[in-house]
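Sequence and computational prediction follow.
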Amino acid sequence: MAAGLAILTELIIPQEGDNQDLTVLISLFVIIVGFMIVSGWSLGRPLYYIIGWIDRLANGTYADSDAEQKIYASKEKKLKRPYHLYKELIIQLHTLSDVLEKSKQDRIQLDEMKREWIAGISHDLKTPLTYIKGYSSMMLSPQYDWTTEEKTKFLMEIEQKADHMQDLIGDLNLSFRLDEQQTPLKWEQTDLIEFVRRIVADVTNDPRAAGYNLSLETTGSHIETMLDVKLLQRALHNLILNAILHNPPGTNVTIHILQDTHLHIVIADDGKGMSEEGVDRLFDKYYRGTSTDILSEGTGLGMAIARQLVLAHGGDINVTSRLNEGTSISVTLPLHN
């Protein structure tokens, strides 16, 4: 056995001399080249994978690919040894992929909401136009001799539908101006408590508020502050009316006014409440969701406009809600002395 190994060694490794030196050099070269190939593959494979990942992101493919599973050694998501050097980069790419995928889904959802919103707005504008055209045609028809009482009734209907269209167009115009920050505030010194009391009285007298219990609670009788009366009235009116429109009759709606380092106007109801998704999307433009079975009317911009107007006053707005327990909307404004 030993003799055989000796003979094999002599055949592979020549005797001393030039041939032996050449063989050693060639062997060393082969070893170095082999090491470089193995090392290059170990280092280059993760880079090739990362470049491919970035390329997929650039082409709009954000979901995990099948190739991703190959970089892990086990189901516990432990990276294989060659990928350890790029661990932080891989984590950041994962985060970026998740963010881009969520943004893509949100964009798809927003586009769908816009399409539904446009269809709703078209319907809301078409409906009063149909009434106006119908009543106008009836009054102008030579076939009938309408009484004064009937004409008055027709004109009242036309005026009501025209007012509805004016409100819709006003919402659209105001929303676009707020987006472009083209609505400067006209600051006035105002008694906040009396200001809110008038808004509550106005909503109470709205026919849609019949059967609802509205009340105002405050810790003081007089709070002077600076605000844009017209725009903030629009915001608070939208918020209070929203508590009416999206809750069943008999719901109690209470408006609280509090003062500490800021001014707080809290609109709380004990109605049906909202889901987590409803709370998250409440101030989104084009969202016309409702917690009741009543078909939503309006532009779907009322709550978004309310939030924009509160923010324009340097304030903030927050919502908390529980299904079947109620909703609370808190408006916080800076205290102007």
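That came through fine.

contacts, neighbours, all on C-alpha from now
OK.

Scan this structure for its longest helix.
Ranked by residue count, the top helix of the chain under DSSP state H comes out as helix 87-140.

Check which helices and strands that helix sits against.
Counting contacts by 3 or more Cα pairs under 8 Å, 6 or more residues apart in numbering; DSSP states H and E, helix 87-140 is packed against helix 148-179.

Helix or strand next in line after the helix it packs on, which one?
Downstream of helix 148-179, the first helix or strand assigned by DSSP states H and E is strand 188-191.

now what about that following strand, what contacts it?
Outside of strand 188-191, the residues within contact range by Cα atoms under 8 Å, 6 or more residues apart in numbering are 222-229.

Please check the residues you listed and keep the buried ones.
Buried members of the contacts of strand 188-191, counted by 16 or more other Cα atoms under 10 Å: 223, 225-229.

So which of those are in helices?
Secondary-structure check on the buried ones among the contacts of strand 188-191 using DSSP H: residues within helices are V229.

ranges for the strands of the stretch 201-337 of the chain?
Using DSSP state E, counting those that start in this stretch, the strands of the stretch 201-337 of the chain run over residues 213-218, 224-227, 252-259, 262-269, 316-322, 326-334.

gap between the fourth one and the chain center?
On the basis of Cα atoms, centre = their mean, to the nearest Å, the separation between the geometric centre of strand 262-269 and that of its chain is 23 Å.

Quick check: the farthest pair among the buried ones among the contacts of strand 188-191?
I223 and D228 (15.2 Å; Cα to Cα).

tell me the secondary structure for P14?
With DSSP: H, G, I helix; E, B strand; the rest coil as the basis, P14 sits in coil.

what about versus this one:
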Amino acid sequence: MNLRNRVAFYFVSRLFYLMLIWGLLIVMSILLFNFFLGHNKTETSPLSINKIVEQTVVTNQNMSVSLNIKEDLINNEMWLQILDEQGNEVFSYNKPKNIQTHYTPGELVSDYLYPAKKGYQLSTWYKTIDNQDLTWVLGKTMTSNNPFFYWINNLWIISIIVIGMLIALFFGKQLGAPLLYIAYWIENLSKGKYEEPSYYWKFHAKQHRRSKVEYKTYHELMQALSKLTSTLQRNTVERELLEKTREEWMTGVSHDLKTPLSVIKGYTVLLSSHKYDWEQEQVRQFSKIMEERVEYMEQLIEDFNLTFQLKNATIPIQLEQKNLVHVIKDIIEQLKGLPESKNKLFSFEANKEEIFFHMDTRYIKRALENLIANSIKHNPPETKIKVIVHEDLSDTKQIRILIEDDGVGMDQETVDHLFDRYFRGTSASSNNSGTGLGMAIARQIIIAHGGGIEINSTPQLGTQCHIIFPLE
């Protein structure tokens, strides 16, 4: 059953239950009223109040009844009262001392309906005689005087009201609680508070609430809200990370470009000065230095862009199945041509002639070049640099690459920060064109291909770089 049909069924069923319960309460009320009123039935009067009215004589505002009526009143232990328009007694006979002499219309009705309240039964009659509006009240003490029935009747009426309120609250909670919960959740999202409400129903755990029928009805809607909340949370984190990365990128660019720009500016000022007459060779030398700094700045900006794209997964990785053995051999041959590679000893091993891997060749070359070049540039002559590739098709199904040298090594602090984006500037006398981002870029490229990298190094003993790529 889809969400719309289930919600409609839920509301209709609850309304049906509500009507059924109210119907049962009404039937019970009628039965109990009949029961209580059956105990409060008025006793049949042996005297007819209509007959008494007809035999009442009014003379000059004086009233009297016949002797037969008086005898019947005494014999039947009854009394008679005649009231004027204001409810004041103007005549009475055989009236007990505790009977009041003034009535309001409401009191007459109440005493008639609830005789057990005061312990006597009243009958009334109204008639106009000689332009006087008179009311006859015939009273008789009840033989069964039990006020309990009067109060239990009132108590039942109060109970019906209380039960009705409790039922309304119960069904209101069932129908309204999930909707209020969802409304509060949506309100939180609109305010930028990307989390499920936790304040609601403090006395019940969240999972307990969700197991209740009224919450299960909106299961799909709450699941959709939960996914939306998670997406908004993730987007918020990613946006904050992007802002932080952008700030780092701007800070790094401005910092690393400042030094080469200073060098270029210095030589530009010297060349444009009228105080000196520079020889042609000196001008070429200055131009060569400025060219190197411009090339460094271009490389730096390219590296910054690459590391920024890799970190935010915005770079398009084009995966193709290539022979990794062939790719690494090409890298080693190219790096042997570096000036720093003179007097370095290279070796390469592979357990297979062809090890195929889905990769973006351009970026994998960039990563491995950076790692191998790091061993070349930072080690003395006669350093042995070994590269080993091993394909493991057992349970692990992975490709392992080891780049190992027996050079100067590194301390643990250097190893811990080796992949940090260290923005290193240059000076006019420096001949090092590195940007300080090579290792960070290498690691990001390897991670982008689903792999991992680990560095182990010991001072004066050498460095080992372990790379692992899982095979699908």
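Structure's in. What do you need? In this text the structure is predicted, and so the values were computed from the model without any measurement.

List just the one of the strands of the stretch 201-337 of structure 1 that sits closest to A6 of structure 1.
Using Cα to Cα as the measure, strand 316-322 is the one of the strands of the stretch 201-337 of structure 1 that comes nearest A6 of structure 1, at 87.6 Å.

What are the buried residues along that closest one?
Neighbour count says strand 316-322 of structure 1 has 316-317, 319, 321-322 buried, by 16+ other Cα under 10 Å.

got the angle between that strand and strand 262-269?
On the basis of axes from the mean of the first three to the mean of the last three Cα atoms, to 10 degrees, strand 316-322 of structure 1 is oriented at 30 degrees to strand 262-269.

all helices in the stretch 101-250 of structure 2, in order from the N-terminus.
With DSSP state H, counting those that start in this stretch applied, the stretch 101-250 of structure 2 shows helices at 105-113, 148-190, 206-211, 213-216, 219-272, listed in chain order.

Run through the neighbouring helices and strands of the second one.
With contacts taken as 3+ Cα pairs under 8 Å, 6+ apart, helix 148-190 of structure 2 sits against helix 3-39, helix 213-216.

Where in structure 1 does the next helix or strand after the first one fall?
This means helix 3-39 of structure 2. The C-terminal neighbour of helix 3-39 of structure 2 among helices and strands, as given by DSSP H and E, is helix 49-54. Residues of structure 1 matching helix 49-54 of structure 2 are absent, with TM-score structural alignment as the criterion.

Would you indicate which residues of helix 49-54 of structure 2 are buried?
Neighbour-count burial for helix 49-54 of structure 2, with 16+ other Cα under 10 Å as criterion, is recorded at 49, 52-53.

List just the nearest of the residues you listed to M439 of structure 2.
Minimum distance to M439 of structure 2 across the buried residues of helix 49-54 of structure 2 is 116.7 Å, recorded for I49 (Cα to Cα).

Go ahead and confirm that closest one touches W125.
Yes: in terms of Cα atoms under 8 Å, I49 of structure 2 counts as a neighbour of W125; the distance is 7.1 Å.

Common neighbours of these two, please.
Shared contacts of I49 of structure 2 and W125 (Cα under 8 Å, 6+ apart): W136.

give me every residue that touches the nearest residue to D316 of structure 1 once chain neighbours are set aside.
Here the nearest residue to D316 of structure 1 in space, its sequence neighbours aside, is T332; by Cα to Cα, 6 or more residues apart in numbering that works out to 5.1 Å. Counting by Cα under 8 Å, 6+ apart, T332 of structure 1 touches 262-265, 315-317.

do you know how far the most centrally placed residue in structure 2 is from R234 of structure 2?
When structure 2 is reduced to its mean C-alpha position, the nearest residue by Cα atoms, centre = their mean turns out to be E196, at 1.3 Å. Remark: distance between E196 of structure 2 and R234 of structure 2 (Cα to Cα, to the nearest Å) = 14 Å.

Over to L24 of structure 2?
In this structure, L24 of structure 2 lies at 53 Å from R234 of structure 2, with Cα to Cα as the measure.

now swap in K202 of structure 2 and tell me
Applying Cα to Cα, one obtains 27 Å for the distance of K202 of structure 2 from R234 of structure 2.

Now render the strands of the stretch 201-337 of structure 1 as JSON lines, adding distance to A201 of structure 1.
Formatted as JSON lines, the entries for these read as follows, by distance: least, Cα to Cα, whole Å:
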{"stretch": "strand 213-218", "distance to A201 of structure 1": "9"}
{"stretch": "strand 224-227", "distance to A201 of structure 1": "20"}
{"stretch": "strand 252-259", "distance to A201 of structure 1": "12"}
{"stretch": "strand 262-269", "distance to A201 of structure 1": "14"}
{"stretch": "strand 316-322", "distance to A201 of structure 1": "22"}
{"stretch": "strand 326-334", "distance to A201 of structure 1": "19"}
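
Quick one: closest of these to L85 of structure 1.
Between L85 of structure 1 and the strands of the stretch 201-337 of structure 1, the shortest separation by Cα to Cα is 44.2 Å, and it involves strand 316-322.

Strand 326-334 and the closest one, what's the angle between them?
Here strand 316-322 of structure 1 runs at 170 degrees with respect to strand 326-334, directions being taken by the same axes, to 10 degrees.
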